[in-house]
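>>> Sequence unavailable; structure follows:
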C-alpha cells in the first residue's frame, strides 16, 4: 500500500512563493500592448481588389458583413444593357447602432473610362440609408455628384474609380453627402 505525504511549507516560505508568483504575474502582464490600426479608406487601386469606401456625412464608411443569414457585404453587377450596379452594406451591430447601412449606385450607359454625371435622374440612381432611417418611398434626388471610372476592363471584369455625391430623400428631406469615395471591383461579384 502506498502512502501519500503532504509537505506543508512554513509561513516564511509561503510568503516568498506568493511574492514570486506576484512578480511573475506582473512581468507577464507588462507586455507591450499594440493599439489596433484604426480603419481607413482603402487605397486607390485598379486591380480588382474588391474594395469600396467613402465618407458619409464626414464619417468613414466601409462595408462590413451583414447578418449571418445573408452574409453579403458588397455586390457588383454589370450587364448587357451597360448598367453598373454597386450595392454595399454595413452591419451596425459592430458600432452599437440599430439597423444596417446601405449605399447603392446604379448608373446606365457605362461604356468605358470617364466622368459620369450623377445628377441625371433618367440614367442614375444613388441611395444611402443609415441605420434605422425609414426607406424612402421614392428614389432620392442626387443634387450634385460625379462618378469617375479610371479602369473599365471587360476582359478581366474590373471596374475602378472614384465618386462623390449629395442626395436628398424626397420623403423625409434628409440629406446625405458621400465624399472621397473609391472602389476597385470585379463585375458580377458578391461577397
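Now that the structure is in, tell me what you want to look at. Since the structure is predicted, the reported quantities are computational estimates derived from the model, not experimental observations. Numbers count the residues shown, from 1 in each chain.
>>> When you work out contacts or count neighbours from here on, use the C-alpha atoms and nothing else.
Will do.
>>> Please name the residues that touch the residue nearest to residue 162 when sequence neighbours are not counted.
In this structure, residue 162 finds its nearest non-sequential neighbour in residue 182, 4.2 Å apart by CA to CA, 6 or more residues apart in numbering. By CA atoms under 8 Å, 6 or more residues apart in numbering, the contact set of residue 182 is 42, 44, 51-54, 160-163.
>>> okay, pairing it with this:
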C-alpha cells in the first residue's frame, strides 16, 4: 500500500512545484498588451492603440523617436509630445499632442477637451500620405487629454488621452488607451 502512496505523493509535489502564482495584471483595465503601463513616475513612456493596434515609438532616423517639449516661461508653461514610429525610410508614422494653455497654474487632474478650436491639439501623420495637422480646419476631431500628474518640483508630467480624427480621402484614425509619463 505504501508503494502506491509514494508515487502519488511525488506526482502531487511535482505538479504543485510547477504551479506559479499568477501575478499578472490582466484584470487591470490600464494594462493593455503591447503598451507601456500607465505610470506616473517619470518613466519616459508613450503608447496608444491606433485603430485597435498597439502603437509605441520605435526606430530612429538620426533623431529621437520620442520627445517632450516643456517651456515653463513661454505663455506661462506650454508642453507638447512628439512620437515617431520609424519602420523604414518610407514607413514612418508620427503622433503629436500639445497644450497651448498655461501649465503653471494646473492642478491635476486636469482634462482638456479636443475640438477644432481647443487649447489641446493632436496630429497624426502616416506613411500612406494622410496628415491630420494641429490646425487643419478640414479635420473633424473629438477626444480628450487628461493630465493626471504634473509635478514641477520632481519634473514629472503624465496622463492619458483619446482622439478620433476624420478627414476626407483618409481612413478614420481612432487613438484609444493613450498614455504618457515623462520626466522633464
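Noted; the coordinates are in hand. Since we're looking at a predicted model, the values are computed, not measured.
>>> what's the TM-score here?
Between these two chains, after superposing, the TM-score reads 0.69 (TM-score structural alignment, normalised by the length of structure 2); 143 aligned residues with a CA RMSD of 2.2 Å.
>>> if we can go back for a sec, the residue nearest to residue 162 of structure 1 corresponds to which position in structure 2?
Aligned against structure 2 by TM-score structural alignment, residue 182 of structure 1 finds its counterpart in residue 179.
>>> Then its match would be within a helix, right?
No: Residue 179 of structure 2: not assigned to a helix; according to DSSP: H, G, I helix; E, B strand; the rest coil it is strand.
>>> In contact with the aligned residue in structure 2 for residue 51 of structure 1, which residues?
Under the alignment (TM-score structural alignment), residue 51 of structure 1 pairs with residue 45 in structure 2. Contact analysis of residue 45 of structure 2 by CA under 8 Å, 6+ apart lists 36, 179-182.
>>> Reformat those as CSV; add distance to residue 167 of structure 2.
Supplementary listing: these in CSV, determined by distance: CA to CA, whole Å:
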residue, distance to residue 167 of structure 2
36, 29
179, 24
180, 25
181, 29
182, 30
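>>> Show me the two of the residues you listed that sit farthest apart.
36 and 182 (12.4 Å; CA to CA).
>>> A helix includes residue 7 of structure 2, no?
Yes: assigned with three-state DSSP, residue 7 of structure 2 falls within a helix.
>>> Which residue ranges of structure 2 form helices?
Secondary structure of structure 2 by DSSP state H: the helices cover 2-18.
>>> ok so, going back, how near is the residue nearest to residue 162 of structure 1 to residue 71 of structure 1?
For residue 182 of structure 1, the distance to residue 71 of structure 1 equals 22 Å [CA to CA, to the nearest Å].
>>> Same question for residue 12 of structure 1.
Residue 12 of structure 1 sits 60 Å away from residue 71 of structure 1, going by CA to CA.
>>> Neighbour count: those two, which is higher?
Between residue 12 of structure 1 and residue 71, counting by other CA atoms under 10 Å, residue 71 is the more crowded of the two (14 against 8).
>>> shouldn't that one be in contact with residue 65?
Yes: between residue 71 of structure 1 and residue 65 there is a contact under CA atoms under 8 Å: 5.4 Å.
>>> Residue 139 of structure 2 pairs with which position in structure 1?
In structure 1, residue 139 of structure 2 lands on residue 141 (TM-score structural alignment).
>>> and that match, how many residues sit next to it?
Residue 141 of structure 1 - counted by other CA under 10 Å - has 20 other residues nearby.
>>> One more: residue 159 of structure 1?
By other CA under 10 Å, neighbour count at residue 159 of structure 1 equals 25.
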